[in-house]
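Participant: give me a 3D structure for the following:
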Amino acid sequence: MPATPQPHRRRRTTRLLAAAAGLTTVGALAAALPSTASAHDNHGGHGGHGPSRYQDVQLLSFNDLHGNLEPPAGSSGRVTELQPDGTTKTIDAGGVEYLATHLREAREGNRYSITAAGGDMVGASPLISGLFHDEPTIEALNKLDLDVTSVGNHEFDEGAEELGRLQNGGCHPTEGCYTDKKFKGADFPYLAANVIEEKTKKPLLEPYWVWKKNGVKVGFIGVTLEATPDIVSAEGVKGLSFKDEVETINKYAKVLQRQGVKSIVALIHEGGFPAGTAYNYDCDSPGAGDGVSGPIVDIAKNVTPQVDALVTGHTHAPYVCTIDDPAGQPRMVTSASSFGRLYTDTTLTYDRWTGDIARTAVRSANHVVTRDVPKAPDMTRLIDRWNTLAAPIGNRAIGHISADITSTGTESPLGDLIADAQLAYGKELDPEADVALMNPGGIRAPLTYAAKGGEGDGVVTYAEGFTVQPFANTVNLQDLTGAQLIQVLKEQVSGANEAAPKVLQPSAGLTYTLDLTKSGADRVVTDSIRLNGAAIDPSAVYRVASNSFLAGGGDGFPTLGQGTNDLVGEDDLTALEKYLTANSSATNPIAPPAADRITVLR
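Facilitator: Next up is the predicted model:
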């Protein structure tokens, strides 16, 4: 049973934190405010008659950083911008050295500025952070002056106790301290309103937090997606339950209202899918919220009107939309893509007379974290310090590639490569291994041909491999009947995955047709499924390799959790390293697989 993380320590004296247990009721605003005051005051409003009625509050936000301290490589480090003439251009983006500069410049001249995040700050991180259990990322977020964040699903990758350590500090329980200084933990609170300890029946971490300045109060409620247990290992969520996002937010909005906090922002680690891929796509065209779909739409439509804005995440998509609340009034819903490539700048106009946000005045836009600004020196020093510690491990060459091996698309070249690596490793464990399946969500970055450091073009380093597969899942073998294997393929597009299909990446020899003109499980054409050219025999037994997360039924594949005769191997990165080392060299690099194992009909 995971231990309860202790309440967030209030170290930063310039931050006015109000925990759920300690927040006192606030009375009505002073009646002495002049009735004629109406001008917006961005600089404190301290004129001859006291503060103005309206005060603009800047809300800077981002989400899904995933420990990307250095500029992400390949497509993971680019955003698409829509041009006035309808064309698009690609912009290199991301890296905390640049994110820090952009956020600091954005705050200039704004005395009332809050920085918040929508979860997945850590987890699935590159080597510079993941090797050290994401302590470097927490240090970077402290330097970014992050005020508050919700938890995301990846905050639970290593379990509740480790999340508590990231919040409260202390050296790693098994690996100890990485430097001569004790890890201090986060200066900001992680909010987990809908994450309940089954033992205590209480939230694992603080459910909400209140920012205060000169009488201005803005409350934040943080939740992660209710389906977190479906996409995190069972060990990571052991002893926890995850409640409905809307019910939880509405519950704590009432709590804040009773305590006199009328301006409320929800930080929700769940998101949507805009119809356009450009970061500046207008998802309010033709009407409010018409250009975005996905779980966040229903959430936004049902969260109480007491909440004034929604900062979201999880889908790694960029959008700034207005979606009507249950009262039919427009409300801002934002997401800043992922990996620190964008940040959102929202203006919340606070009414001192009512203590609420004047929603008709809310403005918001996403901004690119371009790399044409000076690097923040303190972030450069942080990156250099941790890279020095990681270099002996990270710089080791593990293979060679002839071109970029990408990770996007229904079937990706990198997905096929990883599946092939797992099948090859599976055959080392058991020569009877037949096929391997890899979940696309477990592939966190492409392999890029251009050298990132001094290793040379085409060289794959251990650090790059770690960035691709950072979860330390084991490669497992299990027996499935042919009927079960067919069912697994159908679960890609049905059940929990029907609305957002998760197409498993197949090893060489497994082929079939995916007909997207059909619906549900029928999208997998059963008669087309072949293994090494032969039809799948429903009554035969097949030896299937997959990572331990999938083998446990994760990602909406319950049939994979029903396999028998389990055999557990080493971690998946070891399998990839062995495959690259055995099948590539400087003179004979691996070429990107053709990604032609699944025939897609649209």
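Participant: okay, CA-based contacts and neighbour counts for the rest of this
Facilitator: OK.
Participant: show me where the stretch 201-350 of the chain has its helices.
Facilitator: Using DSSP state H, counting those that start in this stretch, the helices of the stretch 201-350 of the chain run over residues 228-231, 245-258, 295-302.
Participant: switch those helices over to CSV; also include mean neighbour count and distance to A336.
Facilitator: Compiled in CSV, the helices of the stretch 201-350 of the chain are given as follows (neighbours: other CA atoms under 10 Å; distance: least, CA to CA, whole Å):
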stretch, mean neighbour count, distance to A336
helix 228-231, 19, 21
helix 245-258, 19, 20
helix 295-302, 19, 14
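Participant: right, and the ones you listed - which one's nearest P440?
Facilitator: helix 228-231 (12.1 Å; CA to CA).
Participant: and the closest residue to L240 other than its chain neighbours, what does it touch?
Facilitator: Taking CA to CA, 6 or more residues apart in numbering, and ignoring the residues beside it in sequence, L240 has E197 as its nearest neighbour in space, at 4.8 Å. E197 is in contact with T4, P203, L204, G239, L240, S241, counting by CA atoms under 8 Å, 6 or more residues apart in numbering.
Participant: the fourth one and K199 touch, don't they?
Facilitator: Yes. Counting by CA atoms under 8 Å, G239 touches K199, with 7.2 Å between them.
Participant: these two: who's more crowded?
Facilitator: Here G239 and K199 are set side by side on neighbour count (other CA atoms under 10 Å), and the busier one is G239, at 17 against 12.
Participant: how close does that one get to Y190?
Facilitator: Distance from G239 to Y190, counting by CA to CA, to the nearest Å: 19 Å.
Participant: would TSV of the helices of the stretch 201-350 of the chain with distance to S407 be doable?
Facilitator: Listed next are the helices of the stretch 201-350 of the chain as TSV, based on distance: least, CA to CA, whole Å:
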stretch	distance to S407
helix 228-231	19
helix 245-258	31
helix 295-302	24
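Participant: nearest to Y208, of those?
Facilitator: By CA to CA (comparing all of those), the closest turns out to be helix 245-258, at 7.6 Å.
Participant: please give me the structure for this one as well, since I'd like to look at both together:
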Amino acid sequence: MRLVPRWSSIATIASASALSLGALSTAAFAATAYENEIEDPTETSSQSGESSPMSGDVPAVDEISQQSGVVPQSHVVDPKQKIAPADIVELNLLNVNDFHGRIDGELSDDNTSLIKSSTVDFAWTIEQLRAEYGASNTAFLSAGDNVGASLFASSIDKDVPTIKLLNILGLQASAIGNHEFDGGWEDVRRIQNLMDAPILGANVYEAGSDVPALPEYTVLDVAGLRVGVIGAVTQETPSLVNPAMIAGLEFRDLVDAVNRVAQQLEADDRADIIVAEYHDGAAEGSSESNPEAQVAASETFARIVNDTSSNVDVIFTGHTHKEYAWAVPVPGSTDAMRPIVQTGSYGEYIGQVVLSVNAQTHEVEAFDARNVSVAAMVGETPMATLRENSVVEQAYQVILAALVKADDEGNRPTGLLGAPITRGYPEGGYWLPFEESGDSRAEASALGTLVADSLRDSLNGLESAPDLGVVNPGGLRTDLVPNDDGVITVAQARAVLPFNNELSIASLTGEQLITMLEQQWQRNADGSLPSRPYLQLGLSDNVSYTYSEIVDPGYDDGRTVGVINSLTINGHPVDPEQTYRVGTFAFLAAGGDNFRVFNEASSVLNTGFLDWESWLAYLASTSKTSPIEPDFARQGVETEGLTDTVWTAGETRTVTFSRMNIFSYGAPENTEAVLNLGDTEIATAPVVEGSVSFEFKVPDDLEGEVELWAEVNPSGTRVSVPVNVVTPATEPAITVTAAKAGNKEKGKNLAATGASVAMMLVLAGGVGAGGYLLVRRSHTIS
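Facilitator: Predicted coordinates for the structure are as follows:
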């Protein structure tokens, strides 16, 4: 293979000469064989084309095909059909990932037409890119999450408008995404029965067996070539959906599954070209990033790049909502390259890979890969011009009908804001008003605080009212941006929380709350690193904690884990033995997003209240007297100099606070911090890039348990750490228990070994009557 760049505008083009992946090209390929080898298609399908079996309680392929559940016959080919002699065939592969039901647009005043619509723009761009090479030479594919976490216009109709749209646009095959499982296994069946394209999941099995639960692949006829498409979903799916929704399913290694199917397709001569659709990908992606860095940063992405079979010609990815089009080495080859593409999310880009294929040998002679910006391609093209295309016109009518229905139900005011309240965005970046993507789940946010407040306050009328609210960042699907008059509508509010989660109250000890916060540094159950290595929980405004980062002793690549140094609720240090009630979503209460400590809760109350109902009521009641303003205080602050919280009067101490800024829209940059010990102001210092250091003398006349606290301005962040001040004559002995290294073999990290990083302060004297000191700081990833 060789790379022949063809495009120079509105594109991301990877240059083979610019890549130097070193060991990536030497990774050995070994296709893993399972007992459940691919069945002969004639035994599993009545189609003249080919699709792999769906088993278990899901209808068989022939049954689904009668309900428009597999690729139409016009898009498939008999696997034994021979290719007519030709020189070079150009294969135009279009791809999307993580569309998430983006049925969007602006209605005219009389609701009879669309003034503008990013979804219409998306449809028109697909049609233009298809026309470049012709429909017969084009395949339209997806890497999953077509539906789920959808906008209001799609979610209120169970994503039927989105499915209709993709059917109209001729989607021919899709990997299943984790969000297709949001409604459970039965809902997967409903979606498949409505969708013309097969939903593929080669690594999804019936639990305890080697029986595939979904079709593993399909074979399409594109330009007279047999194109095999294999789908696989992130192995983290059980931690990303409510576990009860996927009982009876197992999610195994996605690369092994793709390799197994690719090997069989090649061995049986069923496909000329093979495409892998992975619903997983690089943790980062932009023109400033590169595949080498992402391979080093992500075990999963390294596996996809290094270990995907050389039988696979094209790799499309999804799930991580990143945008890249790179060329990476083919395993076992010294010079061959292949494209790997992800389109970001929400239909903002269309991935396009054009293969120049020798029709005799079926070898890829050259390829081009790019991401096409929908907005840039449409430009100022009038809506009337977009609608001249008959397919776009059909899409337009579906979008219009969905938005009119949503407007009827969703245009009712439900609250009043004084300013936009948004998710967190990458540090150092800028949030553009009304941007639909780019949020970072590793950043604290004003929206996270507001939703967590609602989870606490919406349930305060119950006998078991929560002490705090907690929200996972992936539960916040868009920003809360008011209309010009400050009004938030039902549709806008529901778009923030589109999952229809039940509200739950989980009872956790103070020690388990610390573990919950430490599990923000993510590890899978087997100790491996997930595609998002850190997830910042949103916490209600009555919670404050400090932390330090240490090197995980189970790895030799410098990755870190967090150790919580202090945790307060309502200004009081948590008692490790006391039970606290956490208001949250049923998803998180079931241990979702790898916050497995919730599975150890002494009790979980499922309230029966739905998230969106409580959220709408909260916004209405909270803004009844005045608009809701964003809270830019940060709940978690990194510290240095606080691992020892037993101090001696008269000694000099140095304390550093970092990561005090918040990166939501409108958040101010902190400029000053005031440090206090109890009621005594100690020092004032400037904040520079979110950090401040204090060197100070502990007052000679101070003794006992006091609060060390800093007020950070202008954000209002308040850092609080309990310390115990003793006189030199009564200074206690301090015993430090070092981090247990455990088994330091690569991959045997804290989660795998069960080791913990602990610091125990053993006090020679007792703490004052009625008081206590949080004396154990542990980091156990489990």
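Participant: post the TM-score for the overlay when you can.
Facilitator: Overlay of the two chains. TM-score (TM-score structural alignment, normalised by the length of structure 1): 0.82; 528 aligned residues with a CA RMSD of 2.7 Å.
Participant: gap between the residue in structure 1 that A302 of structure 2 lines up against and T312 of structure 1?
Facilitator: Matched to structure 1 by TM-score structural alignment, A302 of structure 2 sits across from V297. For V297 of structure 1, the distance to T312 of structure 1 equals 11 Å [CA to CA].
Participant: on that earlier part again, ok, now how distant is the residue nearest to L240 of structure 1 from Q6 of structure 1?
Facilitator: Spatial separation of E197 of structure 1 from Q6 of structure 1 under the definition CA to CA is 13 Å.
Participant: which residue in structure 2 aligns with D244 of structure 1?
Facilitator: Matched to structure 2 by TM-score structural alignment, D244 of structure 1 sits across from D253.
Participant: then R543 of structure 1?
Facilitator: Counting by TM-score structural alignment, R543 of structure 1 corresponds to R581 in structure 2.
Participant: the stretch 601-750 of structure 2: helices as residue ranges?
Facilitator: Under the criterion DSSP H, counting those that start in this stretch, the stretch 601-750 of structure 2 contains helices at 611-622, 750-753.
Participant: quick one: the first one aligns where in structure 1?
Facilitator: This points to helix 611-622 of structure 2. Helix 611-622 of structure 2 falls opposite residues 572-583 of structure 1 when the two are matched by TM-score structural alignment.
Participant: can you pull the buried residues of the matching stretch?
Facilitator: Residues of stretch 572-583 of structure 1 classed as buried under the neighbour-count rule (16 or more other CA atoms under 10 Å) are D572, L573, T574, A575, L576, E577, K578, Y579, L580.
Participant: pull the contacting residues for the closest residue to the fifth one other than its chain neighbours.
Facilitator: With CA to CA, 6+ apart as the measure, A421 is the residue that lies nearest to L576 of structure 1, at 5.4 Å, once sequence neighbours are left out. A421 of structure 1 makes contacts with A575, L576, K578, Y579, L580, as judged by CA under 8 Å, 6+ apart.
Participant: aligned partner of V451 of structure 2 in structure 1?
Facilitator: Aligned partner of V451 of structure 2 by TM-score structural alignment: I418.
Participant: how about its match, what does it touch?
Facilitator: Residues near I418 of structure 1 by CA under 8 Å, 6+ apart: M438, L576.
Participant: ok so it is a strand residue?
Facilitator: No. Residue state for I418 of structure 1 (DSSP: H, G, I helix; E, B strand; the rest coil) corresponds to helix; a strand is not indicated.
Participant: Three-state assignment for A508 of structure 1, please.
Facilitator: Classification of A508 of structure 1 using three-state DSSP returns coil.
Participant: skipping its backbone neighbours, what lies nearest the aligned residue in structure 2 for A193 of structure 1 in space?
Facilitator: Taking TM-score structural alignment for the superposition, A193 of structure 1 sits opposite A202 in structure 2. Distances taken as CA to CA, 6+ apart place E216 nearest to A202 of structure 2, at 4.1 Å, with adjacent residues excluded.
Participant: so how far is I221 of structure 1 from the equivalent of the one you found over in structure 1?
Facilitator: Using TM-score structural alignment, the equivalent of E216 of structure 2 in structure 1 is P207. Summarising the geometry, the distance separating P207 of structure 1 from I221 of structure 1, computed by CA to CA, is 6 Å.
Participant: check R12 of structure 1 too.
Facilitator: Distance of R12 of structure 1 to I221 of structure 1, given as CA to CA: 20 Å.
Participant: looking at those two, which one has more neighbours?
Facilitator: For R12 of structure 1 against I221, the residue with the higher neighbour count under other CA under 10 Å is I221, and the figures read 30 against 10.
Participant: thank you, goodbye.
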